[in-house]
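Participant: coordinates only, no sequence provided:
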């Protein structure tokens, strides 16, 4: 099943059912008005939506209209929880190597995580508005899952049962602000502005055998200013799968329905696949040449993040955003 949230002038948008090929859509107010309402009562409402989804794909719904990604908000325009991990530890290792820092062995067994702002996500086609290029503007191409209610202390073996939807992420980062914030010993805040998510969220079964072991086994394709930047495979070199991340996050607290859990920047040891953020390219340049040659994003730069099935059909739609100067 594929779902989206159309911009209807309200904070949480209008829940939309989207066809498998992303060509048709229909509102489902008789079942749920918003994505959060759906997630809150998933076990009750999902079977009803599944029946409509099959009818939509069979062309049996007379009220279906053409799907328009530009009308989409992030699937959850705001959420009760947005927690991002760093599941690709080779990425962390690379960043530390570039500054000649040893990586603690615990990083391979204990996931890194930060709690992001979730009160205001950016729409997948909306501009990324920032006040200064000097902040070191970077994109981070990732995968995320949406859960139902997850109890505290859930086991790795049971965590996957709580994954209801999958989507893509652009976890915008301001690299030049990060060192100063981390030096305070209290984590990210100003250096992590609003994130954005793909136009469409999909149930795991939509990925078929490409969803295994709580991982997406497909490349995540990023273009920067229309040039291919990277297509690392999300199922390769993922040290912590989503079940492990969810289990880790719930060690001391439950997760409420609609919690979003991110994978962190997709990264493969095989560097021929490219990268999913500018920081990684700059680190590779620093290791090879002693200093980075690639700049961070400037106003006017555009990033596009997308994932395709084996027939090169877009699965989630595209995050396609331009960085622009924010003026109050």
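Facilitator: Cool, got the structure. Here the structure is a predicted model, which means the values were calculated and not measured.

Participant: from here on, just use CA atoms for contacts and neighbour counts.
Facilitator: Fine.

Participant: ok, now which ones touch residue 50?
Facilitator: Contacts for residue 50 (Cα atoms under 8 Å, 6 or more residues apart in numbering) come out as residue 1.

Participant: now do the buried residues in the helix or strand where it lies.
Facilitator: Per DSSP states H and E, residue 50 falls inside helix 42-57. The neighbour-count check on helix 42-57 (16 or more other Cα atoms under 10 Å) flags 42, 46, 49, 52, 53, 56, 57 as buried.

Participant: and if you look at stretch 292-309?
Facilitator: 296, 297, 298, 299, 302, 303, 304, 305, 306, 307, 308.

Participant: adding another structure so you can compare the two:
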């Protein structure tokens, strides 16, 4: 099942079911007004939503619209909790190596995670605002899961049952603001502006054998100005899988339905597949030649993030965003 949120002027938008081929959609607000409500009442509404999905794919519904023309929010336009991990530890090791920092052994056994701003996400086609080019604007292509209610101290095995939906992410970062924030010892804030998610979130069954209950085993494609930037496999070199990340997030708190847990930048040890963010490519350049050649995002740059199934068809739709310089006084 594929779910999307259409922009309607309200904060949480309107819930729509989207066809498997991403061509058509139908409003299901009679079942659940928005995705957050559906997640909070999942056991009751999921069978009804699934029935509509089947009918939509069989062209047995009225009031069908063309999905490509829809004004979209991220599937959850806001979330009570957005927590992003760093599950690809080789990526962390690479970035630290480039700046001459030793990698603590604990990084391989205890996940890194930060709590992002969940109150306002960008839509998958929205512009990425740029206030100051010197801040080092970067994209980060990731996978994320959306959970049901999760109990405090949940086990990794039980956490796997909490995964309701899967989506793609552009975790926008301001790289040059990160060092000073981390030096304060209190984590990210200014360096992590609003995040964007793919047009649809999908139930795990949509992924077939590519989803093993813990990892998504397909390449994640990133494009910068229409040129392929990277296509690392999301299931390869993922040190901490999603149940492990959920259990980590719930170590000292409960997680409410609609919590989003991100994988962090998808990265493979095989560097021939490219990177999922500019920072990683810059670090590889520095290690290889001592010089950095790739600039961070500039006004007018275009970013695209997408995942294809084994038949070459888009699963989640594409995040397609343009960087637009903003007036700082707005």
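Facilitator: Thanks, I have it. Keep in mind that what you see is a predicted model, and the values were worked out from it rather than measured.

Participant: in three-state terms, how would the residue lying closest to residue 217 of the second structure once chain neighbours are set aside be classified?
Facilitator: Excluding the flanking residues, the one nearest residue 217 of the second structure by Cα to Cα, 6 or more residues apart in numbering is residue 235, at 4.2 Å. With DSSP: H, G, I helix; E, B strand; the rest coil as the basis, residue 235 of the second structure sits in coil.

Participant: helices along the stretch 201-330 of the second structure, start to end?
Facilitator: 242-249, 278-289 (DSSP state H, counting those that start in this stretch).

Participant: mind giving me the packing neighbours of the shortest one?
Facilitator: I take that to be helix 242-249 of the second structure. When contacts are defined as 3 or more Cα pairs under 8 Å, 6 or more residues apart in numbering; DSSP states H and E, helix 242-249 of the second structure sits against helix 156-159, strand 260-262.

Participant: what's the most buried one of the helices of the stretch 201-330 of the second structure?
Facilitator: Comparing the helices of the stretch 201-330 of the second structure by mean neighbour count (mean count of other Cα atoms under 10 Å), helix 242-249 comes out on top with a mean of 25.

Participant: average gap between that helix and the first structure?
Facilitator: Superposed on the first structure, helix 242-249 of the second structure shows a mean distance to its aligned partners of 0.4 Å (mean Cα distance after the TM-score superposition for the first structure).

Participant: circling back to that earlier point, on average, how far is the helix holding residue 50 of the first structure from the matching bit in the second structure?
Facilitator: Looks like 0.7 Å for helix 42-57 of the first structure (mean Cα distance after the TM-score superposition for the first structure).

Participant: so how far is the helix or strand following that helix off the chain centroid?
Facilitator: On the C-terminal side of helix 42-57 of the first structure, the closest following helix or strand by DSSP H and E is strand 65-66. With Cα atoms, centre = their mean, to the nearest Å as the basis, strand 65-66 of the first structure stands 26 Å off its chain's centre.

Participant: what helices or strands is strand 65-66 of the first structure leaning on?
Facilitator: Against strand 65-66 of the first structure (3+ Cα pairs under 8 Å, 6+ apart) you get strand 24-27.

Participant: contacts for whatever helix or strand comes next after the strand it packs on, please.
Facilitator: Per DSSP H and E, the first helix or strand lying C-terminal to strand 24-27 of the first structure is helix 35-40. Identification of contacts with helix 35-40 of the first structure by Cα under 8 Å, 6+ apart yields 4-5, 12, 14-15, 31-32, 45-46, 75-76, 147-148, 257-258.

Participant: among the residues you listed, who's most crowded?
Facilitator: Most neighbours among the contacts of helix 35-40 of the first structure, by other Cα atoms under 10 Å: residue 75, with 32 neighbours.

Participant: mind listing what that one touches?
Facilitator: Taking Cα under 8 Å, 6+ apart as the test, what residue 75 of the first structure contacts is 3, 4, 5, 35, 197, 198, 199, 200, 201.

Participant: pretty sure the second one contacts residue 200?
Facilitator: Yes. With contacts counted by Cα atoms under 8 Å, residue 4 of the first structure reaches residue 200, the gap being 4.8 Å.

Participant: now for these two: what residues contact both?
Facilitator: Between them, residue 4 of the first structure and residue 200 share the contacting residues 18, 74, 75, judged by Cα under 8 Å, 6+ apart.
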